[in-house]
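In: With the sequence up front, the predicted model follows.
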Amino acid sequence: MAPRTRAQLAEKMAARDVPEDVVVEVLDRFEEVGLVDDRAFADGFVRSRSAGRGRRALVQELRRKGVDDETAEQALEVVDHDSQTDAARDLVRRKLRSTAGLERAVRERRLFGMLARRGFPTDVVLRVVREELDDEA
């Protein structure tokens, strides 16, 4: 079984009609013995997913999984501007091959959209796409 957050486990137990007081007691015990650790979950999640997503997308995914904002921010300390730029550059280089025969404006739109959907900051998106297209030409 993949690691889960406290919120995800609580949601699953509630879906199975487990009484709320039992859910709280079980999850408290799980945290006490180290079976549930939202901080460790967030750290692992960020490490495994940061190569293909920007900081904004990672924050949203962690929130959906029930990780509180403070824990998410602590986990995201490893995702700095340079690492986001490198990840965006790798994605753009891979996508450039599949858009080789298209006009530059079309390629820019597609690359901008891809990176924006993945949560990369606008300044990184604009700079990386333009630099990579210029380098290719």
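Out: Everything's here; your move. Keep in mind that this is a model prediction, so the values were computed, not measured. Numbering: from 1, shown residues only.
In: contacts, neighbours, all on C-alpha from now
Out: OK.
In: And the helices in this structure?
Out: 6-15, 20-33, 38-49, 55-64, 69-75, 81-98, 104-117, 122-136 (DSSP state H).
In: List the contacts of the fifth one.
Out: Spelled out, it's helix 69-75. Contacts with helix 69-75, where a contact means Cα atoms under 8 Å, 6 or more residues apart in numbering, come from 38-39, 42-43, 46, 59, 62-63.
In: The same query, at a cut-off of 6 Å, please.
Out: Around helix 69-75, the neighbours that count as contacts under Cα atoms under 6 Å, 6 or more residues apart in numbering are 39, 42-43.
In: Ok, the third one next?
Out: Contacts of helix 38-49 with the rest of the structure, by Cα under 6 Å, 6+ apart, involve 5, 71, 75.
In: Put this next to the first one:
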Amino acid sequence: MRPSVGGGSETQAKDLCLRLLTDRARTRAELAERLAQKGYSADVTERVLDRLSEVGLIDDADFARQWVRSRHTYSGKGKRALAMELRRKGIGREDATEALAQIDVDDERQRASELVAKKLRTMSVDDRDRAARRLVSMLARRGFPQSVAFEVVKEQLDRAGAEADGMFDEP
């Protein structure tokens, strides 16, 4: 049943939010946007979202912490990319800053190093400069700081070169 323009009951709005929350956690802004798309009034939307927040079903700070941890660990995103994703999801600056504080420079460096090492297994390093540009670009697209990207790529290329040199040594 589709609510009419400007309308729909609180119960219908709450049911829609609960259905959306069964798929995955969502931010208050995402739910508000979805309710607006379905034609619910701002007043109904506000009351429903306030109630869902009161009972703990919507918690933007918790969402941000989980999102950052998951996307950094499993998608290999750097802080800059994660900050943009949180902004698009409607997370406030304070909650985003707190969530991003979970990742320190060492965490970013380690994750970048893992990504480069993985990529090096499938790419040719015959042209070291070209390989370095491609790897730094990959890390930049994922939101890693340029300084970290350059350091990690140089380190990994040096390591890959040393391992390749060692392959032809006699035991």
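Out: Done, it's in. Quick caveat, the model's predicted, so the values are computed rather than measured.
In: Overlay the chains and give the TM-score.
Out: Laid over one another, the chains give 0.97 as their TM-score (TM-score structural alignment, normalised by the length of the first structure), with 137 aligned residues with a Cα RMSD of 0.8 Å.
In: if we can go back for a sec, I'd like the contacts of helix 38-49 of the first structure as TSV, with neighbour count appended.
Out: Converted to TSV, the contacts of helix 38-49 of the first structure look like this (neighbours: other Cα atoms under 10 Å):
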residue	neighbour count
5	21
71	17
75	22
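In: The corresponding residue of the second structure for residue 45 of the first structure and residue 77 of the second structure, how far apart?
Out: Residue 45 of the first structure maps onto residue 67 in the second structure, with residues paired by TM-score structural alignment. Distance of residue 67 of the second structure to residue 77 of the second structure, computed by Cα to Cα, to the nearest Å: 11 Å.
In: quick one: common contacting residues for the two?
Out: Common neighbours of residue 67 of the second structure and residue 77 (Cα under 6 Å, 6+ apart) do not exist.
In: Can you give me the neighbour number for residue 93 of the second structure?
Out: Residues near residue 93 of the second structure, counting by other Cα atoms under 10 Å, number 12.
In: when you align them, which residue in the first structure goes with it?
Out: Per TM-score structural alignment, residue 93 of the second structure is aligned with residue 69.
In: ditto for residue 129 of the second structure
Out: By TM-score structural alignment, residue 129 of the second structure lines up with residue 105.
In: Residue 111 of the second structure too?
Out: By TM-score structural alignment, residue 111 of the second structure lines up with residue 87 in the first structure.
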